[in-house]
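Trainee: Sequence plus predicted model, see below.
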Amino acid sequence: MDVRVERTRRSLQDALLDLARERPLDEVTVAEIAARAGVNRSSFYQHYSEKETLLADALDAAAEAAAATLPGHYEPPSGPPQALVQFLQHIDEHAELYRSVFGGTGSTAVLARLRARIEAIVREGLVSSPTPAYEGVPLDVIAAGITGSALGVVEAWLMRDPRPSVEVGAEWVWRALLGPGGSWA
């Protein structure tokens, strides 16, 4: 992708996330996003058809950034992986935005894209570090189960008031994924 296109898209994504920290996403306009990103409105529409697509790209980028910290060969650590902690830090920083995505008035398209991105990351991890624990179960089924469980715990953590720390949320996700046995062996 052209560096200028990538830079403009990143600026628009950052602008949306910044504005969503200040007030509900429904109140943020395309004109405000463009102004915060330092581009004009027509530039917004050259890259995105609507705010929802921009939001989905911004959340994809956050998941991808967290996944980039995962090692090539994965050995389950004794606690939550740093990539999970980083992803929850991003969610925590943009809690109101993620609450709207996960909540009853959220965008099913944005949530579906986030789920698909995380499933792809999980599949890649399972392929690069196979474990006998899932022998005989299709890879897409395992990836969907891990993703659904993780997102379910993330949503429950996110909706708590007061919300526990990122470290506590990461520990909850990790323990839910390990299950009662607590081991992949």
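Mentor: Great, that's in hand.
Trainee: Please make it C-alpha for all contacts and neighbour counts, starting now.
Mentor: Noted.
Trainee: and the gap between the residue nearest the centre of the chain and residue 80?
Mentor: Among the residues of the chain, the one closest to the centroid is residue 63, at 4.1 Å (Cα atoms, centre = their mean). Distance from residue 63 to residue 80, counting by Cα to Cα, to the nearest Å: 16 Å.
Trainee: For the helix or strand that the residue nearest to the centre of the chain is a member of, give me every contacting residue.
Mentor: Assigned by DSSP states H and E, residue 63 belongs to helix 51-67. For helix 51-67, contacts defined as Cα atoms under 8 Å, 6 or more residues apart in numbering pick out 10, 12-14, 16-17, 30, 48, 83-84, 86-87, 90, 107, 109-111, 113-114, 117-118, 121.
Trainee: Second structure for comparison follows:
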Amino acid sequence: MEEKADLRKKRTKRLLRTALLELVEEKGLERVTVRDLTERAEINRGTFYLHYRDVPDFMERLSGEIFDGMKSLLTQLNPYEIKQYAEKGVPYPGAVQVLNYVAQNADYFRVILGPNGDTRFSMKVKEFMSDHLYSHVFSKASDEFKFPRDYLIAFITSANIGLYTHWILNGMSMPVEELALFITRILYKGPLAVAEILK
């Protein structure tokens, strides 16, 4: 009995997630009502209120879950490890993991990064990446940098977010391994050197 209730709950959340993302893509988060959502998901309003306070609460919780999953992968990234993979011509495993996670949640990322999405999510990811790089990766290497460290970090984080956004909004046509290898090379060699390789 408990298992059936759990399956029902998962199914309801799945239906609501699909409905929410469809509606946000169509008209933007601010215009989505509980009525829109429950009609699209074909569930009653009472069921919605068992799980969520309102539409913003639902989106906030969904974004929180996605962010937590991404955060656990981003904390494992270390740019200093990229060199060994780039020199072998293989993708950095951390990049593969992040891209696979994005692909598994493509419905969410396509909407949140799209024209009716929420820029706060990508800013949150960018801030977390910056914090991680600043505090844990480049913290002991300040003497090695002849260029301001915050600019280097801004470049790395913005480039990564830009690549993920471009990839997802263009239907993820490039395979994960291929894009991960491109990211590995571009982080190691820089964009102009990679452009020369690809000529």
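Mentor: Great, that's in hand. None of the values given here were measured: they were computed from a predicted structure.
Trainee: Quick check: TM-score for this pair?
Mentor: With the length set by TM-score structural alignment, normalised by the length of structure 1, the two chains reach a TM-score of 0.65; 161 aligned residues with a Cα RMSD of 3.8 Å.
Trainee: are any of the contacts of helix 51-67 of structure 1 buried, and which?
Mentor: Among the contacts of helix 51-67 of structure 1, the ones that count as buried by 16 or more other Cα atoms under 10 Å are 10, 12-14, 16-17, 30, 48, 83-84, 86-87, 90, 110-111, 113-114, 117-118, 121.
Trainee: Now do the helix holding residue 63 of structure 1: which range of structure 2 does it align onto?
Mentor: Counting by TM-score structural alignment, helix 51-67 of structure 1 lines up with residues 58-74 of structure 2.
Trainee: cool, stretch 142-150 of structure 1 as well?
Mentor: Across structure 2, the stretch matching stretch 142-150 of structure 1 (TM-score structural alignment) is residues 152-160.
Trainee: before we move on, what SS does the alignment partner in structure 1 of residue 179 of structure 2 have?
Mentor: Alignment note (TM-score structural alignment): residue 179 of structure 2 maps to residue 169 of structure 1. At residue 169 of structure 1 the chain is in helix, as set by DSSP: H, G, I helix; E, B strand; the rest coil.
Trainee: how about residue 164 of structure 1, what does it touch?
Mentor: Contact partners of residue 164 of structure 1, counting by Cα under 8 Å, 6+ apart, are residue 157.
Trainee: Could you rerun that using 10 Å?
Mentor: Residues in contact with residue 164 of structure 1 (Cα atoms under 10 Å, 6 or more residues apart in numbering) are 92, 157, 158.
Trainee: So the nearest residue to the first one once chain neighbours are set aside versus residue 60 of structure 1, what's the distance?
Mentor: Okay, so that is residue 92 of structure 1. In space, residue 92 of structure 1 comes closest to residue 166 once its chain neighbours are excluded; the distance is 7.0 Å by Cα to Cα, 6 or more residues apart in numbering. Distance of residue 166 of structure 1 to residue 60 of structure 1, computed by Cα to Cα: 20 Å.
Trainee: thinking again about what came up before, against structure 2, what's the mean shift for the helix holding residue 63 of structure 1, could you check?
Mentor: Superposed on structure 2, helix 51-67 of structure 1 shows a mean distance of 2.1 Å to its aligned residues (mean Cα distance after the TM-score superposition for structure 1).
Trainee: Please compute how far that helix lies from its chain's middle.
Mentor: Distance of helix 51-67 of structure 1 from the chain centroid (Cα atoms, centre = their mean, to the nearest Å) equals 7 Å.
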